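>>> Here's a sequence, model it:
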Amino acid sequence: MKRLAILLLVLAVGSATATAQDKYPSKPIKVVVPFGPGSATDIVMRIVAEQMRPILGQPVLVENKPGAFGILAIEEMARSKPDGYTLQIGNPGTNVLTPIIYKKKFKIDYDKEVILVTRLSEVPLVLGATIKDFPPKTYAEFIAYAKANPGKVRYASVGVGSNNHYDMEALAKWAGIVLTHLPNKGGGAAITNDLVTGDAHVALLNAASSMGVVKAGQLRALAVMSDQRVPEYADVPTLTELGYPNAKGLWSALYAPAATPPDVLEIVRKAAVQALSSEQVATAFKQQMIRPLPSASIADAQAWNRAEVAYWKKVTDEVKIELPD
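Reported below is the predicted structural model:
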């Protein structure tokens, strides 16, 4: 009888230990960022990760893995054990456009192996214009000038097939103008510099990071790519106001391997949503002009993702861009 009691005690302790070990999260969580440090997506994740840490009781570590249109970061996440300890943050370029236009470059089945957990945020974009030998001072003047000079207005983007490449081509098609593309893989700061130097005439820029050069008079803000006016650019109309139906900012969202248990996904989602509602995130986001946009549920995230994929598939069908091999 005594031996039986000892055996039962050992089994009970072992069971309790296993349960404690199984409780998520029991170790640090890694979030892979498909861009370098200081990028808009990186900034969002670092702000949110810092506030997720006390909620989850574990560090949320940010790892930058840029390259291959976001595929390197996505595949590292998707190939990891689906236990909630490796996540990925993405934006429309990496997690919607890349799986559409570079589908053959993936070594995974993106649609089956990746799931969106929650939206995180949106950063408004500004249609900026150089002041170097470029007369237009308003959006209307820009359209008129481009129509009078087809193919002579140059616009910068962060690369062929990027979301701001497609955004500008879609806008040009809608407005009935022809622009010349100047890709620059140097990122947002590089295309802002292209406008400051006059190498390019217009570009869609991060509203926060470009504010300094706009306020300094080195660039003009012609319109805001958002569905609502930005207080810091109060006198600048939105493209929605100007009649363009697809004026979207640069969103970010959190992803996980699709085989991750639903209860773990929900823990991650709730932690991210709680972090987004914190005073610390609100203050940091305001400084960067970032708007929090959490998903109400995993189902809500999936519905939004389906609509976003449908939108970008339509854009890529209508806007023909010659992509690199």
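
>>> going forward, measure contacts between C-alpha atoms and count neighbours the same way
Noted.

>>> close enough to count as contact, Arg269 and Arg119?
No: counting by Cα atoms under 8 Å, Arg269 sits too far from Arg119 to count as a contact (9.0 Å).

>>> Look at the two and report which has more neighbours.
Each of Arg269 and Arg119 has its neighbours counted (other Cα atoms under 10 Å); Arg119 has more, 29 against 25.

>>> where do the strands sit along the stretch 201-325 of the chain?
Chain-ordered strands for the stretch 201-325 of the chain, with DSSP state E, counting those that start in this stretch as the definition, fall at 202-206, 219-225, 250-257, 291-292.

>>> now do the stretch 51-200 of the chain
With DSSP E, counting those that start in this stretch as the criterion, the stretch 51-200 of the chain has strands spanning 60-64, 86-90, 114-123, 125-130, 154-157, 180-183.

>>> so the fourth one versus strand 250-257, what angle?
Taking axes from the mean of the first three to the mean of the last three Cα atoms, to 10 degrees, strand 125-130 and strand 250-257 form an angle of 130 degrees between their directions.

>>> before we move on, back to that, figure out which of the strands of the stretch 201-325 of the chain is closest to Ile108.
strand 250-257 (11.1 Å; Cα to Cα).

>>> Okay, angle between that closest one and strand 86-90 too, please.
Put simply, strand 250-257 runs at 160 degrees to strand 86-90, going by the same axes, to 10 degrees.

>>> what separates strand 250-257 from the chain centre, distance-wise?
In this view, strand 250-257 has its centroid 7 Å away from the chain centroid, taken as Cα atoms, centre = their mean, to the nearest Å.

>>> and this one, so I can compare the two:
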Amino acid sequence: MKTLTITLMLGLALTAHAADKYPSKPVRVIVPYVAGGAADITTRVIAQKLSDRLGASFVVENKPGANGMIGTDFVAKAKPDGYTLLADASGPLVVNPSLYEKVPYDPVKDLVPVSQLTSYQYALVVPAASPLHSLDDLIRTARSQPGKLSYGSAGIGAGGHLAGELLALMSKTELTHVPYKGNAQALADILGGQLSFTFDTIVTAVPHIRSGKLRAFAVSGPTRSSALPDVPTMEELGYKGFHITQFQGILAPAGTDAAIVKTLNDAVGAAMREPDVVKRLAEEGGYEIVAGSPADFARLIATELDMYKRLIQDANIRMQ
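Okay, the predicted model is just below:
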């Protein structure tokens, strides 16, 4: 019995020692998207700060595919030692589990939240030459001519698509969704007038709103965007409960030592408060910095899993 007790105490001491020394070698940060996208840009900013703060290299690796599921699954099945992390966004964590018939990971059981990084929302925009001049105009037209108004998105299940479906449900209208293979194509067609409207990310919409090429009727989050302070929320315009936002955050494989998670959370929180990080992310076009506790991030994931499950069911969205 004494031998067993000593062995257990030794094991606990070694675990604590390993956590104290963390990180003692390079850390892989997996981004489940192509290089150059929103999640990739944010991750590279933070990875450099973590390298500076924790004294080991945080190396960003892109593992895109299957709407972010390949890279997410890779981390979910990785060794939980703190040396393989996931820099993910909303889609793979809270949308895909309801959008797809089968997902190879469980976002709650297979991953442990470290810290949310950012939140961003969408702007409901129309081309500058559109005959629509308000959200009320848009809804009146949609009701009088069902299916006439078209909106684009980066694809089925993308944030812009889900925002459009939520608008159709809440306004009891029929809107025609046009899925693209990426946000750039949808943005090009709204600028060219081929689409009636779209919910574009504030990150990409702001430059065109400021230049006068697009007009914004509303933003999709619970509060106004700091990048578009004069544009009301959907809720302000009468659509109570209309909240569609996207988040980015850091997660680790389930079973990662709590001391390591705390070390990472503390470092991320400090990095996200640095003035140059705040300035850089603001300049990217409207990211809201949200670096809270692991528990805060876990609650967000649970809440949005439930919200998107209900929306996807109510809108009868299916992957084709």
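
>>> Tell me how they score on TM after superposing.
The TM-score (TM-score structural alignment, normalised by the length of the second structure) is 0.88; 305 aligned residues with a Cα RMSD of 2.2 Å.

>>> Adding distance to Ile108 of the first structure as columns, could you present the strands of the stretch 51-200 of the first structure in CSV?
As requested, these are arranged in CSV below (distance: least, Cα to Cα, whole Å):
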stretch, distance to Ile108 of the first structure
strand 60-64, 20
strand 86-90, 15
strand 114-123, 9
strand 125-130, 31
strand 154-157, 28
strand 180-183, 28
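
>>> Quick one, which of those strands gets closest to Leu242 of the first structure.
Between Leu242 of the first structure and those, the shortest separation by Cα to Cα is 12.5 Å, and it involves strand 125-130.

>>> in the second structure, what residues pair with that closest one?
Mapped onto the second structure using TM-score structural alignment, strand 125-130 of the first structure spans residues 122-127.

>>> Give me the residues contacting that stretch.
The contact list for stretch 122-127 of the second structure (Cα atoms under 8 Å, 6 or more residues apart in numbering) reads 132, 159-160, 190-193, 196-202, 205, 213-221, 244-245.

>>> cool, stretch 102-122 of the first structure as well?
Outside stretch 102-122 of the first structure, the residues that touch it by Cα under 8 Å, 6+ apart are 44, 71, 75, 78, 99, 249-259, 265-266, 268-269, 272-273, 276, 290-295, 297-298, 301-302, 305.

>>> Among these, name the ones in helices.
The members of the contacts of stretch 102-122 of the first structure that map onto helices under DSSP state H are 44, 71, 75, 78, 99, 265-266, 268-269, 272-273, 276, 298, 301-302, 305.

>>> now, which of those sits nearest Leu239 of the first structure?
Within those, proximity to Leu239 of the first structure (Cα to Cα) peaks at Asn305, which comes in at 22.9 Å.

>>> Tell me the residue in the second structure aligned with that closest one.
Under the alignment (TM-score structural alignment), Asn305 of the first structure pairs with Ile301 of the second structure.

>>> Which residue is the nearest non-sequential neighbour of that match?
Once flanking residues are discounted, Ile301 of the second structure sits nearest to Val94: 6.4 Å by Cα to Cα, 6 or more residues apart in numbering.

>>> got the contact list for the residue nearest to the spatial centre of the first structure?
A centroid search over the first structure (Cα atoms, centre = their mean) returns Asn91, at 2.4 Å, as the residue closest to the centre. Residues in contact with Asn91 of the first structure (Cα under 8 Å, 6+ apart) are Thr41, Leu250, Trp251, Ser252, Ala253.

>>> Still touching in the second structure? Go through the residues you listed.
Retained in the second structure: Thr41, Leu250, Trp251, Ser252, Ala253, out of the contacts of Asn91 of the first structure (criterion both residues aligned by TM-score structural alignment, their matches' Cα atoms under 8 Å).

>>> Verify the contact between the last one and Ile89 for me.
Read it as Ala253 of the first structure. Yes: counting by Cα under 8 Å, Ala253 of the first structure does reach Ile89; the two are 5.6 Å apart.

>>> Of these two, which one has the most company?
Using other Cα under 10 Å as the criterion, Ala253 of the first structure and Ile89 rank with Ile89 on top: 29 against 25.

>>> what does the more buried one align to in the second structure?
By TM-score structural alignment, Ile89 of the first structure lines up with Ala87 in the second structure.

>>> Check Gly159 of the first structure too.
In the second structure, the residue paired with Gly159 of the first structure is Gly155, using TM-score structural alignment.

>>> And the residue nearest to its match when sequence neighbours are not counted, how far from Thr204 of the second structure?
Nearest residue to Gly155 of the second structure in three dimensions, chain neighbours excluded: Pro179, at 4.5 Å (Cα to Cα, 6+ apart). Separation of Pro179 of the second structure from Thr204 of the second structure (Cα to Cα, to the nearest Å): 17 Å.

>>> re the thing from before, most widely separated two among the contacts of Asn91 of the first structure?
The two members of these with the most space between them (Cα to Cα) are Leu250 and Ala253, at 10.4 Å.

>>> what about the aligned partner of Asp199 of the first structure in the second structure, how many residues close to it?
Aligned counterpart of Asp199 of the first structure in the second structure: Gln194 (TM-score structural alignment). Neighbour count for Gln194 of the second structure, taken as other Cα under 10 Å: 14.

>>> same thing with Asp137 of the second structure?
Neighbours of Asp137 of the second structure using other Cα under 10 Å come to 11.

>>> That one maps to what in the first structure?
Here Asp137 of the second structure is matched to Glu141 in the first structure, going by TM-score structural alignment.

>>> Can you tell me, leaving aside adjacent residues, what's nearest to Pro253 of the second structure?
Nearest to Pro253 of the second structure is Leu111, by Cα to Cα, 6+ apart, at 4.6 Å.

>>> Equivalent analysis for Leu124 of the second structure, please.
Counting by Cα to Cα, 6+ apart, the nearest residue to Leu124 of the second structure once its immediate chain neighbours are dropped is Phe199, at 4.4 Å.
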